[in-house]
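Chemist: have a look at this fold, sequence not included:
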């Protein structure tokens, strides 16, 4: 491992994911040393200022060495799943890491419902493990990621059509850079203002899936139409390696319920934590226009 010359060293799991990549850049810009964990360093494409380290968190890698000398850890369930995240957390405790910022989910409500909702259950269990670890902690409870819209990219490129069961489903899509900025503030905070806080982080405005498609059309200059399909067809398209058909159908039906009853209020957490308003979905669409072209 390289020398970090007295700077705070932050270990970032899931460093090549949407949030992780933004976070690495933000931490470097703020003067931190970053150890970015990724399965394939040669293909990571991360900034030269980061210490990019190969790590398979689901395997037999020496997790303690990955965390040696670190002050703080950004822990993302998506970087390897529940068992890997718990193993990394345990290794962080053994390595003397002081603080963990967990990328959690707004599905967590701190009520008994967390034990019945399949997304909440996973994240709530990891939140409990973090609380019990003895480390300083902050939870970034995101969800309704704007990057979910990238699932439309192949059909937009091929046919200019988006197929959804519930075009009127409502959400508050959040830009991955805003999630990264909130995490960065919590990781680098020296005042203690963010310790023990669980921030529900949303975008700045509520909108339907159909309006998101319209914003992508405006950003790309393409004509894109929305075609309504059945819930079963939508679940079939979503299911795969990480999501069973049954879980996908539960998600699709959950989206359907938001047509008449939006599930979450718009949060001002981005502005409260970072001091500036959250990025709009229109901004996200412009930032990702090349993905749809």
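Modeler: Arrived safely, thanks for sending. Keep in mind that this is a model prediction, so the values were computed, not measured.
Chemist: from here on, contacts and neighbour counts on C-alpha atoms
Modeler: Noted.
Chemist: ranges for the helices of this protein?
Modeler: 18-29, 63-67, 82-95, 118-132, 153-159, 176-188, 209-220, 231-238, 245-257, 269-274, 281-287 (DSSP state H).
Chemist: looking at those helices, which one is packed in the most?
Modeler: helix 176-188 (a mean of 24; mean count of other Cα atoms under 10 Å).
Chemist: returning to what we had before: format the helices of the chain as a markdown table; extra columns: distance to residue 199.
Modeler: Formatted as a markdown table, these follow (distance: least, Cα to Cα, whole Å):
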| stretch | distance to residue 199 |
| --- | --- |
| helix 18-29 | 16 |
| helix 63-67 | 25 |
| helix 82-95 | 20 |
| helix 118-132 | 13 |
| helix 153-159 | 30 |
| helix 176-188 | 9 |
| helix 209-220 | 24 |
| helix 231-238 | 28 |
| helix 245-257 | 22 |
| helix 269-274 | 6 |
| helix 281-287 | 20 |
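Chemist: can you say which of the ones you listed is nearest to residue 37?
Modeler: Taking Cα to Cα, helix 63-67 is the member of the helices of the chain nearest to residue 37, at 8.1 Å.
Chemist: please compute how far the closest one lies from its chain's middle.
Modeler: The gap between where helix 63-67 is centred and where its chain is centred comes out at 23 Å by Cα atoms, centre = their mean, to the nearest Å.
Chemist: against that first model, consider the following:
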């Protein structure tokens, strides 16, 4: 039995599908099973109950555990769980204590390593799904306003993250690995906005704003805390005019090229 935390999230929902297609037994955790809309083949349970009976592997989404893992890892080891696949972050490559994103993921990685369980740490960079925050603005015909117009990243489709995580859960080839994942091309936010507009069939514009204005607006969004906002803005600033390293890991692990941002936009718009 494979336990998937965050099963209704951007990655978790696709991961459940990948595992079921491989005929794996899946227990999908969600805050509200009644509204989860997960496949009937999956066993659905509540996140706060965390049932571990019969579980051999866990997909761990740290967004579910922002306030800490509690005794989850100890319980998992005691109940016979053998493997943990963590949805970590490429931010963990930067061991800067000011970077709360990287620090949070590194803390969990180290805790997992100390258990003696088998593990894989999947480290994606920028999620393409982050661009969904622009949808309402674009459809309203307003410009997307962000700082650091020339910052570059290689956004990755959530389906590719799920595909890699599925391989880590279903086979032994990634045990002890920390694959860094990216999309296949480096893009700026203005170019991403342009691609979304083309997929949606509507004009889409980008307008650069000062970082201070962006910070104030980000702090007004749900789940955005001060330290997190500052870390995100710092990472964008560091990406200005930077060469982006494109990771080959999605293709190496799954056997097919990583999906482009245009493919992601077509899927969502």
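Modeler: Here it is on my side, so go on. All values reported here derive from a predicted model rather than from experimental measurement.
Chemist: TM-score for this pair?
Modeler: For these two chains in superposition, a TM-score of 0.94 is obtained (TM-score structural alignment, normalised by the length of the second structure); 268 aligned residues with a Cα RMSD of 1.6 Å.
Chemist: sorry, back to before: between the helices of the first structure, which one is closest to residue 109 of the first structure.
Modeler: Counting by Cα to Cα, and looking across all of these, nearest comes helix 118-132 at 7.8 Å.
Chemist: pull up the aligned stretch in the second structure for that closest one.
Modeler: Using TM-score structural alignment, helix 118-132 of the first structure lines up with residues 100-114 of the second structure.
Chemist: got a list of contacts for the matching stretch?
Modeler: 62, 66, 69, 73, 84, 86, 88-97, 119, 121, 227-228, 231 (Cα atoms under 8 Å, 6 or more residues apart in numbering).
Chemist: still on that earlier bit, between the helices of the first structure, which gets nearest to residue 11 of the first structure?
Modeler: Of the helices of the first structure, nearest to residue 11 of the first structure by Cα to Cα is helix 63-67, at 6.8 Å.
Chemist: give the other helices and strands that that closest one contacts.
Modeler: Under the contact definition 3 or more Cα pairs under 8 Å, 6 or more residues apart in numbering; DSSP states H and E, helix 63-67 of the first structure sits against helix 82-95.
Chemist: quick check: angle from the helix it packs on to helix 118-132?
Modeler: Inter-element angle recorded for helix 82-95 of the first structure and helix 118-132: 10 degrees (by axes from the mean of the first three to the mean of the last three Cα atoms, to 10 degrees).
Chemist: tell me how far the longest strand seen in the second structure lies from the chain's centre.
Modeler: Using DSSP state E, we find that the single longest strand of the second structure is strand 118-124. How far strand 118-124 of the second structure lies from its chain's middle: 12 Å, per Cα atoms, centre = their mean.
Chemist: aligned partner of residue 132 of the second structure in the first structure?
Modeler: Per TM-score structural alignment, residue 132 of the second structure is aligned with residue 150.
Chemist: how far away is its match from residue 162 of the first structure?
Modeler: 11 Å (Cα to Cα, to the nearest Å).
Chemist: just residue 99 of the first structure next, same as before
Modeler: Distance, residue 99 of the first structure to residue 162 of the first structure, using Cα to Cα: 42 Å.
Chemist: ok, residue 212 of the first structure next?
Modeler: Residue 212 of the first structure is 11 Å from residue 162 of the first structure, by Cα to Cα.
Chemist: stretch 153-162 of the second structure spans what distance, first to last residue?
Modeler: End to end - Cα to Cα - stretch 153-162 of the second structure spans 20 Å.
Chemist: list the contacts of it.
Modeler: 10-12, 14-15, 18, 122, 124-129, 181-188, 239, 244, 246, 250, 258-261, 264.
Chemist: just the buried residues from the residues you listed, in ChimeraX please.
Modeler: Buried residues among those (16 or more other Cα atoms under 10 Å), as a ChimeraX selection:
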select :10,11,12,14,15,18,122,124,125,126,127,128,129,181,182,183,184,185,186,187,188,239,250,258,259,260,261,264
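Chemist: which residues touch the counterpart of residue 54 of the second structure in the first structure?
Modeler: Using TM-score structural alignment, the partner of residue 54 of the second structure in the first structure is residue 69. Residues near residue 69 of the first structure by Cα under 8 Å, 6+ apart: 9, 95-97.
Chemist: mind putting those residues in TSV, distance to residue 228 of the first structure included?
Modeler: What follows is the contacts of residue 69 of the first structure, written out as TSV (distance: Cα to Cα, whole Å):
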residue	distance to residue 228 of the first structure
9	48
95	51
96	52
97	49
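Chemist: who wins for most neighbours among those residues?
Modeler: residue 9 (25 neighbours; other Cα atoms under 10 Å).
Chemist: contacting residues for the nearest residue to residue 124 of the second structure once chain neighbours are set aside?
Modeler: Closest residue to residue 124 of the second structure apart from its sequence neighbours, by Cα to Cα, 6 or more residues apart in numbering: residue 181 at 4.3 Å. Residue 181 of the second structure makes contact with 90, 122-125, 156, 161, 247-250, according to Cα under 8 Å, 6+ apart.
Chemist: same check, this time on residue 279 of the first structure
Modeler: So, once contact is read as Cα under 8 Å, 6+ apart, residue 279 of the first structure ends up touching 174-175, 178, 203-204.
Chemist: which one of these sits closest to residue 197 of the first structure?
Modeler: Among these, and counting by Cα to Cα, the member closest to residue 197 of the first structure is residue 178, at 16.8 Å.
Chemist: need the counterpart of the closest one in the second structure.
Modeler: By TM-score structural alignment, residue 178 of the first structure lines up with residue 160.
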